[in-house]
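Trainee: Attaching a predicted model along with its sequence, questions to come.
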Amino acid sequence: MTVIAMLSVAPVVEGSMSEEVAKAVAALDDFDVSYETNPMGTVIEADTIGELLDAVEAAHTAVDGDRVSTFLKIDDKRTSDQRARDKVDAVEKHLGREAKRER
């Protein structure tokens, strides 16, 4: 089983959040998860929901601030072992091209 999640952790502050977001991403390195950061968050893959939630808690607590906002969306497909890349590949197959475009 693979559990896939979209995670966004950020302090509620004025100005740039990148330094604190980097702390959240770096905290994931202490766990047996795969991840890829994009402009809107970080996609995380773990073998179990427990591993995923431990990593998410570490990312959340790594961010300094009086107020921290965390968004978590979990896809726990319990009957198959689909990776995040497989989901993108399926969409691209229907599109007949890559699922991205640059302006």
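Mentor: Perfect, I can see it now. Numbers count the residues shown, from 1 in each chain.

Trainee: contacts, neighbours, all on C-alpha from now
Mentor: Noted.

Trainee: Next, residue 45: secondary structure please.
Mentor: Counting by DSSP: H, G, I helix; E, B strand; the rest coil, the backbone at residue 45 sits in strand.

Trainee: what's the burial count for it?
Mentor: By the measure other CA atoms under 10 Å, the count of residues near residue 45 is 24.

Trainee: got another, please set it beside the one above:
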Amino acid sequence: MSVIAMLSTAPVIEDSMAEEVAKAVAALDDYDVTYETNPMGTVIEADDVDTLLDAVGAAHKAVDGDRVSTFLKIDDKRTRDQSAAAKVEAVEAELGREATSER
């Protein structure tokens, strides 16, 4: 996979957004992408930017609301393929440990 993105999309409401965020995440299943959701968003990997943007558009449209906010950050490394996991592994190699802490 060569295109990695961080997506956060949600309705602008005061109540829980979980139901609407779940709709956005579920919409990704219709596209040839892999993803992992975390507390701050969803990391998406795709073979190309067009596939990624189609998936992101579907996720945005899946959220109901009078106002929907979407944040997208794309890393399109065009010189070689690198997975999101490989990027984390590189940081962990520099740290000499996992990139997590215990609380």
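Mentor: Structure's in. What do you need? Since the structure is predicted, the reported quantities are computational estimates derived from the model, not experimental observations.

Trainee: Give the next helix or strand downstream of the longest helix anywhere in structure 1.
Mentor: The residue-count maximum for a helix in structure 1 (DSSP state H) belongs to helix 49-62. Proceeding N to C from helix 49-62 of structure 1, the next assigned helix or strand is strand 68-76, under DSSP states H and E.

Trainee: mean deviation (superposed) between that next one and structure 2, please.
Mentor: Taking mean CA distance after the TM-score superposition for structure 1, the mean distance separating strand 68-76 of structure 1 from the aligned residues in structure 2 is 0.1 Å.

Trainee: and that strand, how far from the chain's centre?
Mentor: 8 Å (CA atoms, centre = their mean, to the nearest Å).

Trainee: Pull out the buried residues from that strand.
Mentor: 74, 76 (16 or more other CA atoms under 10 Å).

Trainee: tell me what it is packed against?
Mentor: Under the contact definition 3 or more CA pairs under 8 Å, 6 or more residues apart in numbering; DSSP states H and E, strand 68-76 of structure 1 sits against strand 3-11, helix 49-62.

Trainee: Tell me which of these lies nearest to residue 20 of structure 1.
Mentor: strand 3-11 (6.9 Å; CA to CA).

Trainee: which residues are contacting that closest one?
Mentor: Defining contact as CA atoms under 8 Å, 6 or more residues apart in numbering, one finds that strand 3-11 of structure 1 is touched by 17, 20-21, 24, 40-49, 52, 56, 59-60, 63-77, 83-84.

Trainee: try it again with 6 Å
Mentor: 21, 41-46, 65, 67-76 (CA atoms under 6 Å, 6 or more residues apart in numbering).

Trainee: quick one, it and strand 68-76 angle?
Mentor: If you take axes from the mean of the first three to the mean of the last three CA atoms, to 10 degrees, strand 3-11 of structure 1 sits at 170 degrees to strand 68-76.

Trainee: Quick check: buried residues in the very next helix or strand once past strand 3-11 of structure 1?
Mentor: Toward the C-terminus, strand 3-11 of structure 1 is succeeded by helix 18-27 as the next helix or strand (DSSP H and E). The neighbour-count check on helix 18-27 of structure 1 (16+ other CA under 10 Å) flags 20-25, 27 as buried.

Trainee: again with stretch 38-53 of structure 1
Mentor: 41-47, 49, 52.
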